[in-house]
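A.B. asks: Could you look at this predicted model? Sequence included:
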Amino acid sequence: MCMATETQGYEQPQVISRDRAGEIAQEVQDLIGRGQENHAWELVRHLHPADVGTILAGLPRTSRQALVTVIPPATFTWILRQMNPVDAARLSARIGSNALSFVLEQVNPWEAMETLLRLPTRQARQVAENLEEPLPSAEVLEYPVDTAGGLMVIQFPVVDVHAQVRSALDSLRALEELRYRFSHVFVTGEDGVLAGQLNVVDLALAREDTQVADIMSAVQASVAVDTPSEECARLRRHYNLPQLPVVQDGKLIGVIPAELLLGAVVENDTRQMLQVASVAGESADGPVFGSIRTRLPWLTVNLGTTFLAAAMIALFESTLAEMVVLAAFLPVVAGQGGIGGTQTLTLIVRAMALGQLVGINAWRLLTREALLGLLHGIWLGVLVAAIAIIWQKNIGLALVLGTAMLGNMIIAGTVGAGVPLFLRRVGVDPAVASAIVVTTFTDVFGFLLYLGIASAMISLIV
């Protein structure tokens, strides 16, 4: 990747598997451990930028810093710009804002600004604050992190509605390497008001003296600078948009390119998934104290809910004393209910995130999940009853287990669908609190059903 300009003399990058990337990372670490940083760089310099970034991010801190010192600053910033935004953000977080600021001070200001725009706004601001000289158009970094303004770029192809095709082509050429990020040239009217867009394929096929207005098409969707990133992600997914123009008072002020839109989609989907598990904002190789801060509050809340389940068991202490074997099957009933509820919960929360529940009646959804719970409960109830008969040779115990399992699976399906629907109705993010509520319901009612039925039928069991 050594180059006079960023890509001059650059060879076709090698694409490798994850396993091979892991092997190279170990080789790099061994070379750096022997003080051979330059040889380590030679080992990775012909790889694809995405693989170089992955290897860098995965190295121990001292090894990573040693390797970064031998990578030319222009090459390092070019690698960041070629990576997808999610991986670029991970690598920049590993490098640290001070080290990244030092690198950016040694490259062209516009290249430095373009590199910062590939990073989450919060990280970009931290790096920009450490720079001795302000960057051009740095005001774009002032937009909130989770908005369209925080995602957009301010260098994009644009042409006047009264111009000809040759002017549109010139606007693309002026962007140099950045032109590959755009599938359309945007068309503006008076005072920069967004008027339409031109597909680059149409531009390539049109005569240069053709009027832009004759071949432009309408813009499918645009967003304001304060539009949440979640909505930008939804628009990209729902309308299959390659890029999204950002307007302010009708005037075009920025564009969210395809890779940043994809990054918003990935970030939104990842956040939803992690919120269900109550580990939002955490990464597998992040700082330990950050993980403690994320997980411990929810673990503490969950500890409190487990005492509700314990209280249910305590209510039936006399029943358990009469028939100790009942205790052996407590986790069976509660565990199956928890798994069934979590399955339904995950499906519903994901459907909400994707907008798949539009027009679907809540009662219809609850009825469907209750029916599934009934069908699952019948099968699992028969199965666990058969196991109880074979193991304990107790038909009464089998009847109690089968009935409790059936009831808890119906509760699991209904609660798994009902809780996220209710939380959304009252304005609480279903992904944040649903999991604990669902598991509490299935544990408490599972124990209540199982031990309650056992108490009522104790004469058949003993």
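C.D. replies: Looks like it arrived, so ask away.

A.B. asks: Only C-alpha atoms from now on, for both contacts and neighbour counts.
C.D. replies: Fine.

A.B. asks: can you map out the helices along the stretch 301-450 of the chain?
C.D. replies: Secondary structure of the stretch 301-450 of the chain (DSSP state H, counting those that start in this stretch): helices at 317-322, 330-353, 362-392, 395-425, 430-456.

A.B. asks: Could you say which of these is packed most deeply?
C.D. replies: helix 395-425 (a mean of 24; mean count of other Cα atoms under 10 Å).

A.B. asks: Can you name every helix or strand that that helix contacts?
C.D. replies: On a contact count with 3 or more Cα pairs under 8 Å, 6 or more residues apart in numbering; DSSP states H and E, helix 395-425 meets helix 330-353, helix 362-392, helix 430-456, helix 458-461.

A.B. asks: and Arg181, which of those helices is closest to it?
C.D. replies: With Cα to Cα as the criterion, Arg181 lies closest to helix 330-353 of the helices and strands packed on helix 395-425, at 27.1 Å.

A.B. asks: Quick check: which element contains the one residue sitting closest to the centre of the chain?
C.D. replies: Geometric centre of the chain, nearest residue: Thr270, 2.0 Å, by Cα atoms, centre = their mean. Thr270 is part of helix 258-276 when elements are defined by DSSP states H and E.

A.B. asks: Comparison target below:
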Amino acid sequence: MSRQEPGTEPIAGAQPPTELAPAIPLEEVGRIAERVQELIAAGNEAAAWQRLRQLHPADVGLILAGLPRASSEALLQIMSPQTVTWMLQHMNPVEASRLGARLGLQTLSFVLDQVHPRHALSALQRLPIRQAQEVAEQLDQPIADSELLSQDPNTAGALMSDRFVAVNADAGIPELRANLAELQEDRNRLTFLYLLDAQGLPEAQISMVDLALADADATASSIASPLTAMVSVDTSAQECARLRRHYNLTQLPVVEGNTLIGVVLPDALLGVTVEEDTRQMLQVANVPGERADGPMALSIRTRLPWLTINLATTFLAAATISLFESTLTQLVVLAAFLPVVAGQGGIGGTQTLTLIVRAIALGELVGIRAKRLLVREATLGVVHGIWLGLLVAVIAIVWQGNYGLALVLGFAMLGNMLVAGTVGAGVPLLMRRVGIDPAVASAVVVTTFTDVFGFLLFLGIAQAAISLLV
């Protein structure tokens, strides 16, 4: 194939183990990774692979993704395509994504072209949908069910599998078990089977445990339980994640019109939940979509704009300080306490912001709970401000022997912690109200508020009470 590049194609060599290895502690994975790196550095890739093949494929993928690129490519040289595909099939979606990124488009497409299309599809379904689509476009062999890879990547249609069991309510237990057996190894991924109504929509579900314990002469409807939720093919991945959390679901049926067309399986539900939680966390830190071992160019594109914006906002704080030059000239020690007041406010605001963004993402803020939460965080700000204000006042007395300075610091700390709690809760709530993702820009706004108001309160009170300080 023309896209093969020297030094990137795995050759038919090391084969996958016949059985899955048990889980091991993360610390042990780290020690094995160090040993594997030592073996590769010594030119003994075969011994490194023999050590790796004793591990679960998820651990193998974690180690491969963490190795230097030259080392991982050296190992890939002795792995067969079947081995790489085997690893992808048995890894969780997050680690499969990391390994897929490390392999690269060319190598991954070469690998999947060498295995059975069903195995290739199974491996692709472990990857993020955009990555899977790019790889599928490069394959020489057609992928059956390729429609699953053409769905909008942020919808249930992209997350679902079309391997499921659904029968009419009058079906018998033998029929259910026979349908399940036809799925072969895919049946191990299911937690529920479905009963269909007259229109073909799922109306009830049967757990695998109930099916295993059912008498052979029972009917499917006799062991079924009510269906908690189902989604349409265009339901957002975020909503699927919310349903999983809120209703403690392990599987979601997906319908299109009046037809059950697939199910979102437990691993996909877990994967989208982890991705959504990670997205929210990274956006709060203004590094959306970035990975610790990702491309340097992506990190620069992601971080630099927000760092530039943050630089601009710091000049607001600097301008605030410049308004009180005469006050600082009269009592230079005030400058030493500026970062104390502003820093505590920034930390308090970030704590509140993180909790509120998480609550919004999980759908916990409904009705008047948002207002109550705003009052609660403001109250916490006052409580924290009283304690921190007293503490910093005592430090000022011990350090400077200035009771007036202690009084100014105490009130400034109290006021800024109140601002931190109020703004930390209010900014994401306001952004949600106007339709902006609270995780996107809240952190910059909150830290700007706490810096500016911290300086303004501290220096403003100090200027008003300058006669008590000098």
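C.D. replies: Nice, I can see it. What you see is a predicted model; the values in this text were computed from it and never measured.

A.B. asks: Can you give me the TM-score here?
C.D. replies: The TM-score (TM-score structural alignment, normalised by the length of the first structure) is 0.95; 456 aligned residues with a Cα RMSD of 1.6 Å.

A.B. asks: circling back to that earlier point, adding distance to Ala284 of the first structure, write the helices of the stretch 301-450 of the first structure out as a markdown table.
C.D. replies: A markdown table is the format used below for those (distance: least, Cα to Cα, whole Å):
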| stretch | distance to Ala284 of the first structure |
| --- | --- |
| helix 317-322 | 42 |
| helix 330-353 | 21 |
| helix 362-392 | 33 |
| helix 395-425 | 27 |
| helix 430-456 | 19 |
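
A.B. asks: mind checking which of these is nearest Asn130 of the first structure?
C.D. replies: helix 430-456 (34.9 Å).

A.B. asks: helices or strands up against the closest one?
C.D. replies: Applying 3+ Cα pairs under 8 Å, 6+ apart, we find helix 430-456 of the first structure packed against helix 258-276, helix 288-315, helix 317-322, helix 330-353, helix 395-425.

A.B. asks: Next up, the contacts around Ile378 of the first structure.
C.D. replies: Neighbouring residues of Ile378 of the first structure by Cα atoms under 8 Å, 6 or more residues apart in numbering: 402, 406.

A.B. asks: And it, what's its match in the second structure?
C.D. replies: Residue mapping for Ile378 of the first structure onto the second structure gives Ile386, with TM-score structural alignment as the criterion.

A.B. asks: Ok, Val201 of the first structure next?
C.D. replies: Using TM-score structural alignment, the equivalent of Val201 of the first structure in the second structure is Val209.

A.B. asks: quick revisit: would you format the helices and strands packed on helix 395-425 of the first structure as JSON lines with distance to Thr306 of the first structure included?
C.D. replies: Listed next are these as JSON lines, based on distance: least, Cα to Cα, whole Å:
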{"stretch": "helix 330-353", "distance to Thr306 of the first structure": "12"}
{"stretch": "helix 362-392", "distance to Thr306 of the first structure": "23"}
{"stretch": "helix 430-456", "distance to Thr306 of the first structure": "7"}
{"stretch": "helix 458-461", "distance to Thr306 of the first structure": "26"}
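
A.B. asks: can you tell which of those is closest to Thr414 of the first structure?
C.D. replies: With Cα to Cα as the criterion, Thr414 of the first structure lies closest to helix 362-392 of those, at 5.1 Å.

A.B. asks: Now do that closest one against helix 330-353: the angle between them, please.
C.D. replies: On the basis of axes from the mean of the first three to the mean of the last three Cα atoms, to 10 degrees, helix 362-392 of the first structure is oriented at 160 degrees to helix 330-353.

A.B. asks: Run the chain-centre distance for helix 362-392 of the first structure.
C.D. replies: The chain centroid and the centroid of helix 362-392 of the first structure are separated by 33 Å under Cα atoms, centre = their mean, to the nearest Å.

A.B. asks: what's the burial count for the alignment partner in the first structure of Gly271 of the second structure?
C.D. replies: In the first structure, Gly271 of the second structure lines up with Gly263, judged by TM-score structural alignment. Residues within reach of Gly263 of the first structure, counting by other Cα atoms under 10 Å, total 20.

A.B. asks: ok, back up a step: gap between the match of Val201 of the first structure and Arg126 of the second structure?
C.D. replies: Taken as Cα to Cα, to the nearest Å, the spacing of Val209 of the second structure relative to Arg126 of the second structure amounts to 26 Å.

A.B. asks: More neighbours: which of the two?
C.D. replies: Neighbours were counted for Val209 of the second structure and for Arg126 using other Cα under 10 Å; Arg126 has more, 25 against 10.
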